[in-house]
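Student: build me a model from this:
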Amino acid sequence: MDEIRHVRLFRNGRNQAVRIPVEFELPGDEALMRRDGDRLVIEPLAKRGLSALLASLEPLDEAFPEIVDPPPASERDL
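Tutor: I've put the predicted structure just below:
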């Protein structure tokens, strides 16, 4: 099962808060929170868009094969 850590709840103005220990830190500066029965689930907010997806991909370590793809014949050649 996942690692468990005892934390304390405190008040920050009118909001209840919890300090997230360093080993549980989430990436980014936004998250989604939802209630699942008596549990609160906090998930990192996924970055959106093609740029974020491409930035998350690892480069390929292999070369692409050469593909023979001649241009189509012109109408004059037909």
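
Student: alpha carbons only for contacts and neighbour counts from here, please
Tutor: Will do.

Student: report how many residues lie close to Pro65.
Tutor: With neighbours defined by other CA atoms under 10 Å, the count for Pro65 comes to 6.

Student: does it count as helix, strand or coil?
Tutor: Under the three-state scheme (DSSP: H, G, I helix; E, B strand; the rest coil), Pro65 adopts coil.

Student: now show me the structure for the sequence below, then we'll compare the two:
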Amino acid sequence: MATITVSLFRNGRNQAIRIPRDMEFHGVTELIVTREGDTLTLRPSRPSWSSLATMEPIEADFLADRPAVIEPGRVDFSERED
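Tutor: Okay, here's the model as predicted:
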């Protein structure tokens, strides 16, 4: 794990840091900041399951013409005991 020291500065009323180029987050526009004691952890913000509610509905025939990926007879659950 790489560790470096950076300087803090003020950006308006916020405290900020500059993330060095070799540690930058590529393709990320938002970070989640978590504080635990005197430690701040930065990690990319990823879509959550609740974001599905904001998506457009899929078409009724979505994946209707998908290829069979499991060979017939390959999976047999008839002998399974619960």
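
Student: and the TM-score between these chains?
Tutor: Once superposed, the chains reach a TM-score of 0.57 (TM-score structural alignment, normalised by the length of the first structure), with 54 aligned residues with a CA RMSD of 2.3 Å.

Student: measure stretch 15-32 of the second structure end to end?
Tutor: 16 Å (CA to CA, to the nearest Å).

Student: so what touches that stretch?
Tutor: Stretch 15-32 of the second structure has contacts (CA atoms under 8 Å, 6 or more residues apart in numbering) with Val6, Ser7, Leu8, Phe9, Arg10, Thr41, Leu42, Arg43, Pro44, Ser45.

Student: tell me, what residue is most central in the first structure?
Tutor: Ala46 (4.1 Å; CA atoms, centre = their mean).

Student: quick check, that one in a strand?
Tutor: No. When three-state DSSP is applied, Ala46 of the first structure is found to be coil, with no strand at that position.

Student: quick one: the strands in the second structure?
Tutor: For the second structure, the strands defined by DSSP state E cover 8-11, 14-17, 31-36, 39-44.

Student: quick one: the residue nearest to Pro44 of the first structure when sequence neighbours are not counted from Asp69 of the first structure, how far?
Tutor: Counting by CA to CA, 6 or more residues apart in numbering, Ala31 is the residue found nearest to Pro44 of the first structure once chain neighbours are left out, at 4.3 Å. Distance of Ala31 of the first structure to Asp69 of the first structure, given as CA to CA: 47 Å.
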